[in-house]
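Trainee: Prediction below, plus the sequence it came from.
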Amino acid sequence: MAFYHIISRREAALAVADLSTGSRSWPIWTHLGLMDIRQRYRRSRLGQFWITLSMALFVGGIGLVNASLFKAAAADYIPYLAASFTVWTLVAGLANDATGVFTQAAPFLRQAAIPKTVFVLRVMTRNLVAFAHNLAIVPMVFLVFGVWPGTTALLALPGLALLLAAGFCAVHAVGVLATRFRDLPQIMQNVVQLAFFLTPVMWRPEQLGPQARALLSFNPFAVYLSLVADPLLGRAPPLGTWLAGVGLLLPLAGVAWILFARFRARIPYWL
């Protein structure tokens, strides 16, 4: 089917305007994203630092238990868990929050013509803030166990950029579908839970055989996790992982564009 049969010129122009105007409205989406974090820990003594404390307790407790179960040295396993689980919280947070990006914004969307992209960037902002709080644990763990990733850690920046680009597209696509099909949030929660066990967060890829390890390149969660977590641990991701990250992003961006441009105007009526 020709592209213009899927999206009309008017729909494409309105979608571009939404993306452009929404991206420039950074005071709105940064305020909303930060307000979401503040509301979650309202009246708490520690406030947002509960995010950091929870991560520290998890890494310390589960790290010691799993190091014993996997018969690995704690000094080797706990830094790995700290880096991988920190990145996983960002990946899983974006996936889960994508299902409520527009339904959560229903009071705004029903009353004003606000660009839908504002609420996508709201989700991105609050997950990035939580990620920054969790990331503070990683250098502390590295310092305790004497881990120094060197300049390889800088590769985490382009990896994070790819992850955020994929997340931006996924939140748009999943957000549109979840607004129309209200069973999708429950489906996504189960998908993310299953992906947690199929992604090398608690275990290392080296623990798999060569054939099973090759299948990880078809797991988008594992690909984007590796692009950020591996450099933090001083390991440069192989070229194949970078290519997989780009290769997964391109069709995801295409699907997100089609869904958003085609059904953007219907979102307020589905709420």
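Mentor: Looks like it arrived, so ask away.
Trainee: going forward, measure contacts and count neighbours with C-alpha atoms only.
Mentor: Fine.
Trainee: Just give me the residue closest to the centre of the chain.
Mentor: Centroid-nearest residue in the chain: residue 91, 2.9 Å away (criterion: CA atoms, centre = their mean).
Trainee: okay, pairing it with this:
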Amino acid sequence: MSLHPTSRDWRLAADDFLRGMKSWQIWTLMGVSDIRQRYKRSRFGQFWITLSMAVFVAGIGVVFSLLFKQSVAEYVPYLAVNYIIWTFMSGVVSDSTTAFVQGTVFLRQENLPKTIFVMRVIVRNLIALAHNIVIVPPVFLLFGVVPDWGIFLMLPGFALLLVASFLVTLLCGILCTRFRDLPQIIANLLQLAFFITPIMWRVSQLDGRGWYVTHLNPFAVFLRIVTDPIHGKVPELYDYGAALTVIAVLTAVTWPLFARFRARIVYWL
């Protein structure tokens, strides 16, 4: 069996992508339904997402500001923004491991585009992000943080993050459907990534050391191009270049893999 996609494989993969994007009603409904189902019969419902994030930021923010000997007024807003974006990134990666497995019932009965289930993961995490992001304005208001017009630079950064999220979800979804031990490995790697990514600590605290941790870490790169504008900083051109490089590499790996094994996903389920 050849590992190289044929012209027919490429054509079917492109058709799957286009049909999947056009089926936005399906993956939007699936994403919303996932969130509702998760908090079904809960008194606070989906707002448990917001409440949990607020408690974490308040508690950890005060403790770590003392540990790092930083002003609470500076550290808590920094932590709130960074942790919210990190929660979105890690949530996408974590959920991607079961993207197709969760759609087993649908995939075995209907010839649905596989990319529908990729977008389902992204929508689900975008909804959680929307619930979490509402705590940022109150935190900024409480500590007197006034964003400038540079905050809009987060939009291109977030657009790049969404493109990378789609590719990562597709890649992990395929691999984890075939190799069922991978989800545990990815979960462990996410725990490691949390500590080596500047979420709860600042790059300046390294005093120029550990350049590879902050500049060769894809999570750190995408975190900066989204959060730096919110913190009043302009992201470096290096960060945009690094993000585009990561996207290019993901595309070069993911798209041929999807084209070649797209039809076997249902078989692996």
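Mentor: Noted; the coordinates are in hand. In this text the structure is predicted, and so the values were computed from the model without any measurement.
Trainee: what lines up against residue 117 of the second structure once you look at the first structure?
Mentor: In the first structure, residue 117 of the second structure lines up with residue 119, judged by TM-score structural alignment.
Trainee: Tell me how many other residues crowd that match.
Mentor: 28 (other CA atoms under 10 Å).
Trainee: quick revisit: ok, and the closest non-adjacent residue to the residue nearest to the centre of the first structure?
Mentor: Leaving aside its chain neighbours, residue 91 of the first structure sits nearest to residue 221 (7.2 Å; criterion: CA to CA, 6 or more residues apart in numbering).
Trainee: For that neighbour, which residues are in contact?
Mentor: Contact analysis of residue 221 of the first structure by CA atoms under 8 Å, 6 or more residues apart in numbering lists 91, 195, 199.
Trainee: what residue of the second structure matches up with the last one?
Mentor: For residue 199 of the first structure, the aligned position in the second structure is occupied by residue 197, per TM-score structural alignment.
Trainee: Can you name the residues that contact that match?
Mentor: Neighbours of residue 197 of the second structure in contact, by CA under 8 Å, 6+ apart: 213, 214, 217, 219, 220.
Trainee: any idea whether the fourth one is helix, strand or coil?
Mentor: Same thing as residue 219 of the second structure. Secondary structure, DSSP: H, G, I helix; E, B strand; the rest coil: residue 219 of the second structure is helix.
Trainee: Report how many residues lie close to residue 10 of the first structure.
Mentor: Residue 10 of the first structure is flanked by 11 other residues according to other CA under 10 Å.
Trainee: Please disregard the earlier target; I meant residue 187 of the second structure.
Mentor: So residue 187 of the second structure, with other CA under 10 Å, has 15 neighbours.
Trainee: can you check residue 257 of the first structure too?
Mentor: Other residues within reach of residue 257 of the first structure, judged by other CA under 10 Å, total 19.
Trainee: Mean distance between the strand or helix carrying it and the second structure after superposition?
Mentor: For residue 257 of the first structure, the host element (DSSP states H and E) is helix 239-263. Compared with the second structure after the fit, helix 239-263 of the first structure shows a mean deviation of 0.8 Å (mean CA distance after the TM-score superposition for the first structure).
Trainee: before we move on, the earlier item: give me the aligned partner of the residue nearest to residue 91 of the first structure over in the second structure.
Mentor: Matched to the second structure by TM-score structural alignment, residue 221 of the first structure sits across from residue 219.
Trainee: ditto for residue 144 of the first structure
Mentor: Residue 144 of the first structure maps onto residue 142 in the second structure, by TM-score structural alignment.
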